[in-house]
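>>> Here you go, sequence then predicted model.
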Amino acid sequence: MSVNVLFAAQSDAWPEYEAPLRREIAVVGIKAHLNTDIPADQVDYIVYAPNSDLQDFAPYTRAKAVLNLWAGVEAIVGNPTLHLPLARMVDPALTQGMIEWVTGHILRLHLGMDAHITAAPGTWEPVPPPLAFDTRVTILGLGELGAACATALATFGFDVAGWSRTPKVIDGITCFSGSDGLEAALERSDFCVLLLPST
């Protein structure tokens, strides 16, 4: 039996995603009709990008789930017409990319790299660099991405804390939670990284 999978994203994304999606669907042995134009009452699954023109899920009465293309679901989770289960993407590359982005910027700020990059050519200020263990970083949001970034920064020697709505335990990370914990987490921060969804 074949399933109908609607790819719902900006039209310029289809050429980028079509071949990988077809390949991965075939790898797991699913027979699927994958397309960008399937009548709503014939759609079994929706592969969805937040920049999609699709905003009304009510006509998709046969659909079993919406598969979000990225980890962030804030653009869809509040949609009042969403009556289907919503699955967000979990991909090691997304986590690795976020670790690199956050670590790169914390190191840039911690080491004052902007002053060196924008200095007049041939000018060098011999200022001793700070050490990571003297710098306190707080991650707001200890989901999968936040926890991974906190752990990565701790391996550099930073004094890392994190905050989440509910209590978490992460080796080597001071964890705060709730409204009282938020104030305490912010008070101890030299740098603060915001990894909270807007949900």
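Structure's in. What do you need?
>>> C-alpha only now, for contacts and for neighbours.
Fine.
>>> after the longest helix along the chain, next one along is what?
Longest helix in the chain by number of residues (criterion: DSSP state H): helix 92-111. Counting by DSSP states H and E, the next helix or strand C-terminal to helix 92-111 is helix 113-117.
>>> May I see the buried residues of that following helix?
Residues of helix 113-117 include none that count as buried (16 or more other C-alpha atoms under 10 Å).
>>> Does anything pack onto it? Which helices or strands?
Contact here means 3 or more C-alpha pairs under 8 Å, 6 or more residues apart in numbering; DSSP states H and E; on that basis helix 113-117 packs against no helix or strand.
>>> residues making contact with it?
By C-alpha atoms under 8 Å, 6 or more residues apart in numbering, the residues outside helix 113-117 that reach it are 108, 124.
>>> what do you get for stretch 82-90?
56-58, 63-73, 76-77.
>>> thinking again about what came up before, which secondary structure elements does the longest helix of the chain contact?
helix 144-155.
>>> and the helix it packs on, what does it pack onto?
Helix 144-155 is packed against helix 92-111, strand 136-140, strand 159-164, with contacts defined by 3+ C-alpha pairs under 8 Å, 6+ apart.
>>> Try it again at 6 Å.
Packing contacts for helix 144-155, counted by 3 or more C-alpha pairs under 6 Å, 6 or more residues apart in numbering; DSSP states H and E, involve no helix or strand.
>>> Let me see the residues that make contact with it.
95, 99, 160, 195 (C-alpha atoms under 6 Å, 6 or more residues apart in numbering).
>>> redo that, cut-off 7 Å
Residues from elsewhere that reach helix 144-155, judged by C-alpha atoms under 7 Å, 6 or more residues apart in numbering: 95, 98, 99, 102, 103, 139, 160, 195.
>>> Restricted to buried residues, select those in PyMOL.
Here is the PyMOL command that selects only those of the contacts of helix 144-155 that count as buried (16+ other C-alpha under 10 Å):
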select buried, resi 95+98+99+102+103+139+160+195
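>>> tell me the two of the contacts of helix 144-155 that are most distant?
95 and 160 (18.0 Å; C-alpha to C-alpha).
>>> coming back round to it: from the rest of the structure, what touches the longest helix of the chain?
With contacts defined as C-alpha under 7 Å, 6+ apart, helix 92-111 is touched by 129, 130, 145, 148, 149, 152, 153.
>>> Looking at these, state which has the most neighbours.
For the contacts of helix 92-111, the largest neighbour count, defined by other C-alpha atoms under 10 Å, is 26 neighbours, found at residue 149.
>>> Spatially central residue (nearest the centroid) of this structure, please.
Residue closest to the average C-alpha location in the chain (C-alpha atoms, centre = their mean): residue 71, at 4.7 Å.
>>> Against residue 167, how distant is the closest residue in space to it that isn't next to it in sequence?
Leaving aside its chain neighbours, residue 71 sits nearest to residue 89 (4.9 Å; criterion: C-alpha to C-alpha, 6 or more residues apart in numbering). Using C-alpha to C-alpha, to the nearest Å, residue 89 is found at 24 Å from residue 167.
>>> before we go on, here's another structure to hold up against the first:
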Amino acid sequence: MTLTVLFAAGDAAFAEYRAPLTQAFAQHDLKIDLVTKAAPEAVDYIIYSPASTLRDFTPYTRCKAVLNLWAGVEKIVGNPTLTQPLARMVDPALTRGMVEYVCGHVLRYHLGMDVHINAAPGAWVQDEPPLAPERVVGILGLGELGRACASALAALGFAVEGWSSRPKSVQDVTCHHGEDGFKTLLHRADILVTLLPHTPQTENILNAAAFAQMRTGARIINPGRGALIEDEALLAALDTGQIAQATLDVFRVEPLPAEHPFWAHPNVTITPHIAATTRAKSASQVIAENIARVEAGAELLHKVDPARGY
């Protein structure tokens, strides 16, 4: 039987994904009619991203699942018309990209590389950094990406501690949970990496009160979600030195407006949402595998819990 798969992620993405999706479907022995337009009642699966103009899922009565191309689902999970199962993207290449980004910037802060990069000509600075086991790296969020980053940093020898809303266990990582655990991690982290999903509970989780509980001179790396950080509170903490430096890859508004104070702050490093991107070849394999699983009667991988928002 041929399945109709609606690609609702924008024309530019379709041009990028058409060939790798076709190849992935063939590798999983799936007969697929991959289209950008179809009668809603004929659609078996929807491949979706927020770039889509699709907003009303009500007519898609035959659709068995909506497969998100992005790791984040905050743009769709609250849609009241979405009654179909939703899967977030967990792409091995995206995970690897995030691990490389996080480890790179943690090492940059750990080794004090900015001192040397920005040193005046002739400056001979011989500050001796601590070794990795003496540096506490905190990971906010122990989902797929958080666990991968925590494990990679632990393998480098860092004293890694993580936090999640519910109890988690990660080898070689000290795990905290709940409100008390959140406070403990803030108190202990020299470098804090934020990899939480954006939900009503996590919005502005790093605010003035949170920054005040952190070690003076701590560093922050945010490749997670822009709304996790209260911008004005971070700027104030940077100005006082409570937070020494911040590397930010995600923002409430993207591209970050040219007039935003982050651009001009000497202790803020901005990267343009490049920490981890979905790669068409590997993401296509994830999508094909999920469709094959559902067709075989198995559970959808990476299924989103609408009540939790991720």
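Sure thing, it's come through. Please read these numbers as outputs of a predicted model, since none were measured by experiment.
>>> what's the TM-score here?
In this superposition the chains share a TM-score of 0.94, using TM-score structural alignment, normalised by the length of the first structure; 199 aligned residues with a C-alpha RMSD of 1.3 Å.
>>> just to revisit the earlier point, and the longest helix of the first structure, how far from the second structure on average?
By mean C-alpha distance after the TM-score superposition for the first structure, the fitted helix 92-111 of the first structure averages 1.0 Å away from its aligned residues in the second structure.
>>> which parts of that helix are buried?
For helix 92-111 of the first structure, by 16+ other C-alpha under 10 Å, it's 95, 98, 99, 102, 103, 106, 110, 111.
>>> Ok, stretch 45-62 of the first structure next?
Quick answer for stretch 45-62 of the first structure (16+ other C-alpha under 10 Å): 45, 46, 47, 48, 49, 50, 57, 60.
>>> counterpart of the fourth one in the second structure?
Aligning on TM-score structural alignment places residue 48 of the first structure opposite residue 48 in the second structure.
>>> quick one: the strands in the first structure?
Assigned by DSSP state E, the first structure shows strands spanning 3-8, 32-35, 45-48, 65-68, 86-87, 136-140, 159-164, 174-177, 191-194.
>>> post-alignment, the second one versus the second structure, mean distance?
Here strand 32-35 of the first structure, set against the second structure after superposition, deviates by a mean of 0.7 Å using mean C-alpha distance after the TM-score superposition for the first structure.
>>> repeat for the fifth one
In the superposition against the second structure, strand 86-87 of the first structure averages 1.0 Å from its aligned positions (mean C-alpha distance after the TM-score superposition for the first structure).
>>> Could you report the separation of residue 170 of the second structure from residue 76 of the second structure?
For residue 170 of the second structure, the distance to residue 76 of the second structure - C-alpha to C-alpha - is 29 Å.
>>> go on, residue 29 of the second structure?
30 Å.
>>> Of these two, which one has the most company?
Between residue 29 of the second structure and residue 76, counted using other C-alpha under 10 Å, residue 76 has the larger neighbour count: 18 against 11.
>>> so what's that one closest to, chain neighbours aside?
Here the residue nearest residue 76 of the second structure, using C-alpha to C-alpha, 6+ apart, is residue 50, at 7.4 Å.
>>> now residue 162 of the first structure
Leaving aside its chain neighbours, residue 162 of the first structure sits nearest to residue 139 (4.5 Å; criterion: C-alpha to C-alpha, 6+ apart).
>>> so who does the one you found touch?
So residue 139 of the first structure contacts 146, 150, 161, 162, 163, 192, 193, 194, 195 (C-alpha under 7 Å, 6+ apart).
>>> same check, this time on residue 59 of the second structure
40, 41.
>>> Can you find the partner of it in the first structure?
Under TM-score structural alignment, residue 59 of the second structure pairs with residue 59 in the first structure.
>>> one step back: can you tell me which of the strands of the first structure is nearest to residue 122 of the first structure?
Closest to residue 122 of the first structure of these is strand 191-194 (C-alpha to C-alpha; 30.0 Å).
>>> helices or strands up against the closest one?
strand 136-140 (3 or more C-alpha pairs under 7 Å, 6 or more residues apart in numbering; DSSP states H and E).
>>> Compute the inter-axis angle for the strand it packs on and helix 144-155.
170 degrees (axes from the mean of the first three to the mean of the last three C-alpha atoms, to 10 degrees).
>>> Show me how far strand 136-140 of the first structure is from its chain's centre.
17 Å (C-alpha atoms, centre = their mean, to the nearest Å).
>>> Output the residue interval of the second structure matched by that strand.
Aligning strand 136-140 of the first structure against the second structure (TM-score structural alignment) gives residues 136-140.
>>> ditto for stretch 111-118 of the first structure
Under the criterion TM-score structural alignment, stretch 111-118 of the first structure matches residues 111-118.
>>> hmm, back to that, can you tell me how far the residue nearest to residue 162 of the first structure is from residue 41 of the first structure?
43 Å.
>>> All the helices of the second structure, residue numbers only.
Using DSSP H, helices in the second structure cover 11-27, 92-110, 113-117, 144-155, 178-188, 208-213, 231-240, 261-264, 280-295.
>>> Of all these, which one is nearest residue 34 of the second structure?
helix 11-27 (7.9 Å).
>>> Could I get the buried residue list for that closest one?
13, 14, 17, 20, 21, 22, 23, 24, 25.
>>> what's the mean deviation for that helix versus the first structure?
Helix 11-27 of the second structure sits 0.8 Å off on average (mean C-alpha distance after the TM-score superposition for the first structure).
>>> Return the list of helices and strands in contact with that helix.
helix 280-295.
>>> make it 10 Å
strand 3-8, strand 32-35, helix 280-295 (3 or more C-alpha pairs under 10 Å, 6 or more residues apart in numbering; DSSP states H and E).
>>> Tally up the residues packed near residue 193 of the first structure, please.
With other C-alpha under 10 Å as criterion, residue 193 of the first structure counts 18.
>>> which one of the strands of the first structure is the most hemmed in?
strand 159-164 (a mean of 26; mean count of other C-alpha atoms under 10 Å).
>>> Counting by contacts, list what it packs against.
Counting by 3+ C-alpha pairs under 10 Å, 6+ apart, strand 159-164 of the first structure packs on strand 136-140, helix 144-155, strand 174-177, helix 178-187, strand 191-194.
>>> ok, now with 7 Å
On a contact count with 3+ C-alpha pairs under 7 Å, 6+ apart, strand 159-164 of the first structure meets strand 136-140, strand 174-177, helix 178-187.
>>> which residues in the second structure does the longest one align to?
If I follow you right, that is helix 178-187 of the first structure. Residues 178-187 of the second structure are the counterpart of helix 178-187 of the first structure, counting by TM-score structural alignment.
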